[in-house]
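Peer 1: requesting a structural model of the entry that follows:
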Amino acid sequence: MAHTFPELVIGGVLLAPFVTYLAAALAVVVVLRPLLHVIGFAKMFSHASIAELSLYVAILGFAMLLF
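Peer 2: Next up, the predicted model:
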């Protein structure tokens, strides 16, 4: 039994499900950024931008596994 992936349609253009996952992960990270700032996330790492990118990739992977 094959799993069908729903495509996102914007203006008649079919977008791959991965694009939806990218946007959802970005929205989650944008919502989490103020909380991360409050708890001092950037001070825990020597390269805060790389740590944030890693968090984004982890959330993206988790979204792909869930949906």
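Peer 1: drop to CA atoms for contacts and neighbour counts, all remaining ones
Peer 2: Fine.
Peer 1: which secondary structure elements does whatever helix or strand Ile50 lives in sit against?
Peer 2: In this structure, Ile50 is located in helix 48-66 according to DSSP states H and E. When contacts are defined as 3 or more Cα pairs under 8 Å, 6 or more residues apart in numbering; DSSP states H and E, helix 48-66 sits against helix 17-39.
Peer 1: report the buried residues of the helix it packs on.
Peer 2: Neighbour counts over helix 17-39 (16 or more other Cα atoms under 10 Å) mark Thr20, Tyr21, Leu22, Ala25, Leu26, Val29 as buried.
Peer 1: this one next, for a side-by-side:
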Amino acid sequence: MWKETDIGGVFMAPILAYMLVALIIYLLLRPILVWLRFARWSWHTPLAETGLYICILSLLLMLF
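Peer 2: As a prediction, this is how the structure comes out:
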């Protein structure tokens, strides 16, 4: 697990770094979801995409 990061004298929690990495992974995955027409398979697309982001974040937290 990562430790706190010091940015300009302010300690940042490690969860922020995990959230940033999860966001980058999600943004790289998004064009693939558009190509697969993910919106057609979901009832509420923003809710499904948020759930996917949370799954990616949870996976990162469990693995690292």
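Peer 1: circling back: give me the stretch of structure 2 that the helix holding Ile50 of structure 1 matches.
Peer 2: Residues 45-63 of structure 2 are where helix 48-66 of structure 1 lands when matched by TM-score structural alignment.
Peer 1: next, the mean deviation of the matching stretch compared to structure 1.
Peer 2: When structure 1 is superposed, stretch 45-63 of structure 2 averages 0.4 Å from its matched positions, counting by mean Cα distance after the TM-score superposition for structure 1.
Peer 1: how big is the angle separating the helix holding Ile50 of structure 1 from helix 17-39?
Peer 2: 130 degrees (axes from the mean of the first three to the mean of the last three Cα atoms, to 10 degrees).
Peer 1: quick check: buried residues in helix 48-66 of structure 1?
Peer 2: Residues Glu52, Tyr56, Val57, Ile59, Leu60, Ala63 are the ones in helix 48-66 of structure 1 that count as buried (16+ other Cα under 10 Å).
Peer 1: what sits against the counterpart of Ala13 of structure 2 in structure 1?
Peer 2: Alignment note (TM-score structural alignment): Ala13 of structure 2 maps to Ala16 of structure 1. Counting by Cα atoms under 8 Å, 6 or more residues apart in numbering, Ala16 of structure 1 touches Glu7, Leu8.
Peer 1: could you do the one 10 residues further on as well?
Peer 2: Residues touching Leu26 of structure 1, when contacts are defined by Cα under 8 Å, 6+ apart, comprise Tyr56.
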